[in-house]
Every structure is written in C-alpha cells, then in structure tokens.
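Undergrad: Turn this into a structure:
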Amino acid sequence: MDDLFPRAANSSPLTPLGFLDRAAVVYGDCLSLVYGDTTYTWLETRDRCLKLASSISRLGLGRGDVVSVIAPNIPAMYELHFAIPMAGAILNTINTRLDARTISVILRHSESKLVFVDYESSSVVSDAVSMFPTSTKAPLLVFIADLGSEDSPALSAIDFHFSYEKMVQNGDVDFKWIRPKSEWDPLTLNYTSGTTSAPKGVVHSHRGTFIVTLDSLVGWSVPKQPVYLWTLPMFHANGWSYTWGMTSVGGTNICLRKFDARTIYSAINRHGVTHMCGSPVVLNMLSSYPEAKALNSPVQLLTGGAPPPAAVLLKAESMGFLVTHGYGLTETGGVTVSCAWKLKWNHLPATEMARLKARQGVKTVGMTEVDVIDPESGVSVKRDGTSLGEIVLRGGCLMLGYLKDPEATAKCMREDGWFYTGDVGVMYPDGYLEIKDRSKDVIISGGENISSVEVESILYTHPLINESAVVARPDEYWGETPCAFVSLHEDSKRRELKDKDIIEFCRSKLAHYMVPKTVVFMEELPKTSTGKIQKFVLRERAKKMGSTNTRSRM
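TA: Prediction:
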C-alpha cells in the first residue's frame, strides 16, 4: 500500500461553509430564517450570503483580514457567519453588552478592517472607534438597520460607510466563494466572555469548526429540519456551532432580538419549536415563570456552563423540556462532553434522573480523549466521584490558540498533549465526569476543598431562592469560608427570610464545614451577556466585606 497517499481529490479542506450550498439544493424552498414577519428560504439565504460575500471582497478584504460583527440574534448575524468567511476573511463576533472601552480594545487587538454594527449598538461602537489612537487606522463601519426600517438618517448621523442591505442588493449572486487553502486556515476569532479586563482572542480553524459542528449534531441527536429557537447568543462561541449546524440539517432558525420567559413560550407555541440552547440561567427563568403551562409538544433543550441544579432540572422537565446537559468552552467551539443518556435510566426515580443529568457526562464521538487528572502529577484521579482534579481534553475541535498570546496558548495547550481547561471535576466509576468548579472558584477552608457548585446546588433546592452563587470570603482562622449571594423569587421578596434561615437550611443538608458562613441577599446577581453569573464581581465584594473570624465549624 505504499503507493497510496493523499491526493487532491480526497484532500479538499474541511469547512462548514459548504453546508450552505447543499442546503440551497436540498432545502431550497424551505424556511431558513424567521424574524418577526420576515422570512427567508434556504435558497434566498444562500443567495444573500453570496451577494454579501462579493461586496466584502470588492472592498479589498480577503484572506487573513478580520471582519467583526456586533449584533443580536437577527438574520444578518446568521448570514454573516457564512458571508464573511466566504469572502476569505475571518469572522469575529463581539459581545453586544460590552462597553465602548472593551470593544475598542478588541477591535484594535484583532486589527479588524470592517465592522457590521446593529443599529442598537451604533452609539457604543462609535464611541469605541473614537478611542482609537490617531496613528491607528479605524475600521470601516457597516450599518445594520432593523428589517423594514429606513436607515439613511442613521447613516449620515453617525458617519457609517455602508448599509448592510445595500451591500446585499449590490452584490453578485454568481460570486465564487473563496475556499480555504488549508483546513487549518483560521475561520473565526472569538474573545472570551469579557469577564476580565483582558479577554483572550480564541482562533478556530475551518477543520476544527467542521468537526465540532457535525459532532454537536450527532451528540444531541438533531434530526433533519428541526425548528430551532435562538435564545443562545450567536456571538457566544458562534452559538455553540449551531449557526452552521442548523444549515447542514435544513433547520428553521427562529431569531429573537430580545427575549424573556413570556417571549420564549410564545415563540415555542407559535412556531412549533423543537430545539433550543441556553445557559442554566435561561433554564431557571423558564422553570420559574409563574404563568408557564405544560408545553404542547416536547422541546429539546441543550444547556451548558455551570451544572444546573437538580431542582431546576426537575421543574423544567415536568413542563415538557427534555434537557440535555453538555460541557464546552470558547476554546472548544462547542459542546465536547455530553450527558449521553442511557435508556435504563428512564426507570429511575425523578430525583435520581435529575442527579444523573446534572453530570456533564462523557466525551462526544468527535473528541479524542477526556480525563480528570491531578495537574501536578498528570495522573488520572480515582474514579470514585469525589476525588477532585482538572478536566483535560484532546481532539480536533480545539482552538488553534490565542491570538498574539503564545504564552497563554502554551500554558493551556501543553507538551503532554492535553488542553488544560481550568475546570475542576470528578470522574465516576461509570466513566462519567461532573464539573465541581472552576479552579479559581474552589474554596479552601482549613485545608478542605469546598466545591462552590455543590453548595449552590443545595441553595437552589430552597423554595424561595431564585439564584445563588457561592464564593470565598477571607477568614482569620480558616483562611476562607463560603459566602453565599442569593436572589429570591419575585413573590417571596416581601417575606421575612433571614440569613440564619438559609444557614440552617444548608446545615441540614451539607457537611458543616461546607455551610455558608455569610449570606448576602441581592435583587439580581451580576451576569455576563451569556447568562453566566460573574463570580469575579462577587469575589471582590466578599473581599471588601473584610475577614470573618469563625473558629466554630457551626
């Protein structure tokens, strides 16, 4: 077999962009995008993306150039996931809730040449560009008007260079989109959640994105032509790859500019939604909505991030949401560990089923290997469900690295062949893993490691608590003790609930050293735009509260 080797015919670069051509043929007359009263078919979407790609190319942009987008979950945001890389450029989606300073830093760090800006973000982007040094060339700006509105006044007022719809209208539908020279060519640039002063730029290749996209579809058992509701921000890890994934299966994308529980339930009933993604915060919002009724048809809901409390899972599933719990990071491009459900578990009590679903699970079929190891020795931890270690990954969907930051890249992608996630977890005897914390969120009290997630899961079982987050507070004797920040359900805010009531509740369910020594009531916990509770904000607040001196373990 020595005469057999890769040839041009069997070595064309893997890229998710080709999904759109196929969708236009197979699902051409089927709905692709729905936004209010505006609808497009897959043939129309393919043509619009080609026209837009040709207009971007005419501006002289192509391979290696970064093109940014600041927009919510609207059709333009979806189209740009194809149009920008089809012009050969690198797609950079930016968090819509960032302030002008951070956006300015990202635009300069990425050296973005062109920025597509939704009308609601026009002012903050204008401020961001005004912060550029005079020696730095500012990017060209494209104005995205709300569909059906007149955009000319805003164009002249804020000095945008182009209009989105005019770029589509003036484009060439016969444009031959630019395929990557190598599947390792960069496709996307995503900055981490913006919870720190210096978010890192995560670069993904065409190859890695192709792999994670198909992997995510298989792992979630997504059928042909689902109806997908966009409650997960597309700017967040490119919607966990489902921007491209829905194209490959000819799904209908229901776009929402803004949403709350009422809006979500209305969209589900109106459009016959079958699938949606969201953080545990979204899951909690849906399950605690006072006017919620049981769904007419089941809705598959993929959640990720912090482990959803068992109590929240139980409530959501009782209403008709079929919850799948996954795990991934911006650096993985999508879900890479999923709670692969076993049919025999369907016969277990509801509380036990919820406990199993709270685990992240096992590696998806496209991942090479996942483990929980002792970061010092590199040895796998005991599979006993209690021994803590760092979650490590290896597989084709992992990022190329951090833009202009070789030191940070080398720190997490080490010579031993693992990607170190910074997440602390345990491995169970059956081979399933569960996240216990971020390494920086583990509370070390008197030499004991306390999982903040484990304490939070108990707090969520309290009938009056809506949200909870537990962080370390300095303690003169123990070093650190748990400090709980909680918000209450709307209808319970007037009740006489005291911190001692919460502490006593936890004492009945936790080892005493794990019980919060401080409880802080808040109207709402601080969150990122992707729904993650900003623990770094709460950690700073706990530090400013000063040290306690709790010699007793209560």
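
Undergrad: use CA for all of it now, contacts and neighbours both
TA: OK.

Undergrad: Quick check: the residue most central in space within the chain vs P308, distance?
TA: Geometric centre of the chain, nearest residue: H236, 4.4 Å, by Cα atoms, centre = their mean. Counting by Cα to Cα, to the nearest Å, the separation of H236 from P308 is 19 Å.

Undergrad: do L189 as well
TA: In terms of Cα to Cα, L189 sits 28 Å off from P308.

Undergrad: go on, G219?
TA: In terms of Cα to Cα, G219 sits 19 Å off from P308.

Undergrad: Compare the two (neighbour count), which wins?
TA: P308 (26 against 22; other Cα atoms under 10 Å).

Undergrad: which SSE is the more buried one in?
TA: Secondary structure assignment for P308, by DSSP states H and E: no helix or strand.

Undergrad: So it sits against G278, correct?
TA: No. Contact between P308 and G278 fails when scored by Cα atoms under 8 Å: they sit 11.1 Å apart.

Undergrad: sec struct for V142, please.
TA: Secondary structure for V142, judged by DSSP: H, G, I helix; E, B strand; the rest coil, is strand.

Undergrad: so the residue nearest to the centre of the chain sits right up against G531, yeah?
TA: No. If you go by Cα under 8 Å, H236 and G531 don't touch, sitting 10.5 Å apart.

Undergrad: ok so, going back, next up, the contacts around the residue nearest to the centre of the chain.
TA: Contacts for H236 (Cα atoms under 8 Å, 6 or more residues apart in numbering) come out as T93, N95, N190, S193, T330, T530.

Undergrad: mind checking the SS state of the closest residue in space to the third one that isn't next to it in sequence?
TA: Spelled out, that is N190. Excluding the flanking residues, the one nearest N190 by Cα to Cα, 6 or more residues apart in numbering is V202, at 5.1 Å. Classification of V202 using three-state DSSP returns strand.

Undergrad: From T38, how far off is V202?
TA: 33 Å.

Undergrad: And these two? Which one has more around it.
TA: V202 (25 against 10).

Undergrad: doesn't G401 make contact with the more buried one?
TA: Yes. Between V202 and G401 there is a contact at 6.1 Å, judged by Cα under 8 Å.

Undergrad: one more to line up against the first:
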Amino acid sequence: MRRALAAVAALRRCGPQRRYAHAKCQANNARLSPVPYLQRAAMLNPDKTAVKYGDDISLTYSELMTETRQLASAVSRAGVLPGQVVSVLVPNVPVAITCHFAIPGMGATLHMINTRLDARAVAFQLEHAESKLLIVDCELAGIAKDALEMIEDESKRPHLIQAEDPMHAEWSATDGEELRDFMRTGDPNFELPGAEHEDDAIALSYTSGTTGNPKGVLTHHRGAALNSMSVSITWPLVGGDVKYLWTLPMFHCNGWCLPWAITAVVMNLLLGATEEEKAPVTERMPPRVIQMMTGGAAPPPSVMRELEQELGIRPLSAYGLTEVYGPCTSNLWDDSWDDLEEDERGARLPWQAPSLVHEMYVAEKGGFDAVPADGVTLGEVLLRGNAVMKGYLNNEEATKEAFDQGQWFRTGDMAVQHPGGRVEIKDREKDIIISGGENISSIEVETALHQHEGVLHVAVVALPDPFWGETPVAVIEAKPGAKVSGEDIISHARSILAKFKCPKCPIKDVIFRELPKTATGKIQKHVLRAELLAERTAKTKSNVPQ
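TA: All right, here's what the predicted structure looks like:
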C-alpha cells in the first residue's frame, strides 16, 4: 500500500503533461539551424534565381547549393575543425551569401569582418578570434596583408584566400591562394554535417566599439534560425517573384539574419541594381505605401515625418544590438495612430515592440523591478529569449556582467516604458547626463537640435562642471554653406526643451567640428568625450599662472 501511495504521489508531482511524455528522439526533436533553409530552397526551386549580381551574373538555388557544398568541403579538407573560426572580408558579393551557408554548414564559425575597418582593427579581430582561414576580396587584399603582418606570431596568421570579383576584373589575386582554386579541392556533393548542437556558435561578430574596445559576440544556430523566421514574419518577407534589393552590409550582424531569412522564403536577392531595377519606381509598380526599416540610432522624428509626407515612405525604426543578432524590436505601426494629430503621430515613431523571439521590459537601474508604464520614468532595457548571444569570446567577466545572475541580458540602454508593452529608447547608460541632480537624455537634446535647419550631424556629451556636476555640450557638424552660431543653437534648444537640458554657454558648450565616427558611421561618443575633456583640461592648465 505504501509503495502504491508513493507511486501516485510521484505521478502527481510530475504534472499531467509529464505522465505520458516520452524522451527526445530524432523523430520529435531536430537541431535548429538556418543552414537547411538553402537545402529546402534548392530542392523545391532548383532553377529559380537565388542571387543576381549586376546584369550578367546570377546563381540559381541549385547552383548556390552546389557552391556551398564545394566550399564547405574545401574548408573541411583545409583542416578547419568544427567550432573554429573562418574569417571573411568581402563586400556584398555572391561569395558572402555562399559563406553564410558553407562555413556554418561544415560546423565552423563564420566571422564577417567590417570592410571599412583599417588594418590594425582587422588584425585585432583575426588574432582575438584565432582565425584559421581568411577569405578576402581582391579589392581589400592590401588591408588584409597589412593586417596579417601586424600579427607577430606567424603561426597565428590565418591562411589567406583571395576572391576575385567578376564585376571588377581590374582587381586580381596577387598573393595567397585564389578562391576558385581553393574550391576545386572541395567535393560538390559534400553532405553538410552542420552543427553538432543547436546552441553551437554559428557566427562571431564584433561590437562597433562606440563605448570602448570591441567585444567578440558569439551567436548560435538556434537563435539564427528562429530570428530568421521572426524577421521574415515581422517585416514581412514574401516569396514568389518578389525581388529584394540588398543595401545592408552582410558584415553587420550577419545582415540582420537576412541572408538566411530571404533563403527561407525563396526570394530573389539582388546585389546591386540591374538596369531593369534602376528604372524609376513609378514605372515598375503601382502607387502604394512603401515601408522602410531603419537601424542604429533612430532618425529624428522630423526626418521620419519628411520621408512619409514627401516621399510616401513609412519609416519603421528598429532597435537592437550585436548581442541579439541585430534588431530585436521594431516600431510596428498601429492603425489607430493614423487618426492622431501629426505631432502625436510623430512622437510614437520611436516606440518599440519586441520581436517574436525576444522578451523585453524596462527595469529600475541595477535591479529587476519594472518601472511604471508612464512614458517618463527612466530605466534600463532588459532582454532575454532564444535570439540572445551565447556570450563574449574569451571574456567571461563581461559575459557574467551582461547576463546578470543568468536571468536577463542587460543592454546598458536607458528607456521609458509605454502602455501596451512598447518601450522608447532614450540613451546609453554611459551617455546619460546628470546636471544639478537631473537626468538629461543626450538623445532627446540631439533630436531637438537636429530640427535646426543648419544642423547636419550632432552629438551631445557630458563634461564636468564645478557647479552643476555635469553640463551638456553639443558638438555640431553644420550643413554645407549654413551659417549657424552657438547663440542660434541655444536659442533653438530653449524653444523646444526645458532650460536645464540645454547647453548653457554658446562658446564653451556649443562646438562646431567634425565628429569622430566608427567604420559604420556611428558617432563615437567616448572618443569625442575624451577629446573634449583633454582639450578643456589643457586649456585650464594654460590659464593657471606660473
């Protein structure tokens, strides 16, 4: 009797869904990865154009699959082991698409390098990643060679393979193995083994370094597969005869997972417009609302309104980080907003809704308690979900700090929570200005200043002040030919913002100069802040009587 009662109790503890459950097996559990998306497309639509490069170069899905198998086999025969890194330094050319399937397809980790980096930055990434192969476009071979020479230990230099661009015959391989010869060593019928586990690394991407040294972000097959599906639904992507004109660099968060997402829905990918696609849009399609997704820092509302009113483009801003495969939110338009006044409608453009594979909320700084959904209280954006990175390569301390107690990923971005689950990004935590005990969002001030007709680019940073603690300093790139003074800027700011949020001195706190930017065009506020602080310190010392 006791045994029977114990058995019943144990059964109850298991819960109803566990009573009849069976163990995982091949029949009910498969590894998630975006690599099979290409295999499916090649099987169902072998003769459909997958990639078109200019007017004369195209690959069908069948041909892309064959090239993928051959490159994957060649990489494997070159001695690259599963989990090791293969680096790729190429612009948006067909081989970039092939690499997105071939390298993860044989179990290695794909490292797409920003083509705008200098040799020193490339060398840092190659050495930190311990890359085994470096595939480089001939146009960028000079940077690659300089980068390799900067790696002092020759045994740590990856093997160089140069890829010729068929549209630019003037660039040819001058050193290292040629990609076509390298691929001939591969088997075009090679079966892609893929990753052993779905949480194995699929890609290595480096942060842009806008707040410090870049970190190597490892993402996994499961996240890439699910995020690709999420992207194709949210934006949305459709198959059929639809063509996708590619503008996003594939080195940027693996093109936001679009190389995999577009293949999943079997679209025609255009790398550079052909003569047909260069025709005016009005000649090729009936009038309709065009949606455009923007990433990075959200465009000022004034710019977004101009796009909609003058060009008929409805901009959707997206927020994201390298650590979450690129965009993890989007400004999904609510049809009820169409009835709002223009200013109210514009104010909702930065409101962000989480993707299908991310959870998100705004928490009190340093804690986990949610801030009120009042659109005012500032907190930190926390994220979790299947499309969050594995961690930072060779940086356990930074990984632990980012995954606070293993519960949520701390973004370091400050935001407010709006009703209905939407958040509005206000600033990086490091860029919040505390002046006289008040928090000032540098983004809010930048948005206001950007509305001035003479401002092209603007960045607002905090500098120490003996009375206020910190004060906002605006650094401005004026539009060509524009005549703008510090007094104009402060007067304009005070017409929009509370006085305490505005720069105070037209000479000291409004500066006209070129802004430091990363290779992707992002303003480097940490560099700017350091430059201004050094200049101000030097000026103070020079004024001290000797």
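
Undergrad: TM-score of the superposed pair?
TA: TM-score of the superposed chains, computed with TM-score structural alignment, normalised by the length of the second structure, equals 0.88; 512 aligned residues with a Cα RMSD of 2.5 Å.

Undergrad: ok so, going back, now for the residue nearest to N190 of the first structure: which residues touch it?
TA: T188, L189, N190, Y191, T192, T330, E331, M399, L400, G401, Y402, L403.

Undergrad: try 7 Å
TA: Residues near V202 of the first structure by Cα atoms under 7 Å, 6 or more residues apart in numbering: L189, N190, Y191, E331, M399, G401, Y402, L403.

Undergrad: That one matches what in the second structure?
TA: By TM-score structural alignment, V202 of the first structure lines up with V217 in the second structure.

Undergrad: ok, the residue mapped onto L528 of the second structure from the first structure - contacts?
TA: Alignment note (TM-score structural alignment): L528 of the second structure maps to L538 of the first structure. Listed by Cα under 7 Å, 6+ apart, the contact set of L538 of the first structure reads V471.

Undergrad: how far away is L538 of the first structure from S508 of the first structure?
TA: From L538 of the first structure to S508 of the first structure the distance is 25 Å (Cα to Cα).

Undergrad: Where does the longest helix anywhere in the first structure end up in the second structure?
TA: Scanning the first structure for the longest helix, with DSSP state H as the assignment, gives helix 42-58. Residues 61-77 of the second structure are where helix 42-58 of the first structure lands when matched by TM-score structural alignment.

Undergrad: which element follows the host helix or strand of S266 of the first structure toward the C-terminus?
TA: Element membership for S266 of the first structure (DSSP H and E) is helix 261-271. With elements assigned by DSSP H and E, the helix or strand that comes after helix 261-271 of the first structure is strand 275-278.

Undergrad: Following the chain past that next one, name the next helix or strand.
TA: Strand 275-278 of the first structure is succeeded, C-terminally, by helix 280-287 (DSSP H and E).

Undergrad: what's in contact with the helix or strand just after that following helix?
TA: Where DSSP H and E defines the elements, the next helix or strand beyond helix 280-287 of the first structure is strand 299-303. Outside of strand 299-303 of the first structure, the residues within contact range by Cα under 7 Å, 6+ apart are 273-280, 320-326.

Undergrad: Contacts for the longest helix of the first structure, please.
TA: Contacts of helix 42-58 of the first structure (Cα under 7 Å, 6+ apart): 20-21, 23-24, 27-32, 79, 82-84, 86-87, 167-168, 171-173, 175.

Undergrad: And for stretch 223-232 of the second structure?
TA: By Cα under 7 Å, 6+ apart, the list of residues contacting stretch 223-232 of the second structure reads 32-34, 257-258, 260-261, 355-357, 386-388.

Undergrad: Try it again at 8 Å.
TA: 32-34, 199, 202, 237-238, 257-258, 260-262, 264-265, 325, 355-357, 386-389.

Undergrad: ditto for stretch 193-200 of the second structure
TA: 31-33, 35, 82-83, 104-108, 220-223, 390.

Undergrad: Now with 7 Å, please.
TA: R31, L32, S33, P104, G105, M106, G107, H220, H221, R222.

Undergrad: does whatever residue of the first structure lines up with the fourth one count as helix, strand or coil?
TA: It refers to P104 of the second structure. Under the alignment (TM-score structural alignment), P104 of the second structure maps onto P85 of the first structure. Under three-state DSSP, P85 of the first structure falls in the helix class.

Undergrad: quick one, what contacts P85 of the first structure?
TA: Applying Cα under 7 Å, 6+ apart, the residues near P85 of the first structure are L91, L187.

Undergrad: what about it, distance to A53 of the first structure?
TA: For P85 of the first structure, the distance to A53 of the first structure - Cα to Cα - is 8 Å.

Undergrad: same thing with L31 of the first structure?
TA: L31 of the first structure is 21 Å from A53 of the first structure, by Cα to Cα.

Undergrad: Look at the two and report which has more neighbours.
TA: A53 (32 against 21).

Undergrad: Stretch 25-38 of the second structure aligns to what range in the first structure?
TA: Going by TM-score structural alignment: stretch 25-38 of the second structure matches residues 7-20.

Undergrad: Determine how far the last residue of the matching stretch lies from the first.
TA: 25 Å.

Undergrad: ok, now stretch 61-80 of the first structure?
TA: End to end - Cα to Cα - stretch 61-80 of the first structure spans 14 Å.

Undergrad: now the helices for the stretch 351-500 of the first structure?
TA: 406-412, 452-459, 499-507 (DSSP state H, counting those that start in this stretch).

Undergrad: and what of the stretch 1-150 of the first structure?
TA: Using DSSP H, counting those that start in this stretch, helices in the stretch 1-150 of the first structure cover 18-26, 42-58, 75-86, 100-110, 122-130.

Undergrad: between the third one and strand 140-144, what angle do the directions make?
TA: Here helix 75-86 of the first structure runs at 140 degrees with respect to strand 140-144, directions being taken by axes from the mean of the first three to the mean of the last three Cα atoms, to 10 degrees.

Undergrad: repeat for the last one
TA: Using the same axes, to 10 degrees, the inter-axis angle of helix 122-130 of the first structure relative to strand 140-144 is 180 degrees.

Undergrad: What span of the second structure is helix 122-130 of the first structure aligned with?
TA: Helix 122-130 of the first structure maps onto residues 141-149 of the second structure, going by TM-score structural alignment.

Undergrad: which of the residues in that stretch are buried?
TA: A141, I143, A144, K145, A147, L148 (16 or more other Cα atoms under 10 Å).
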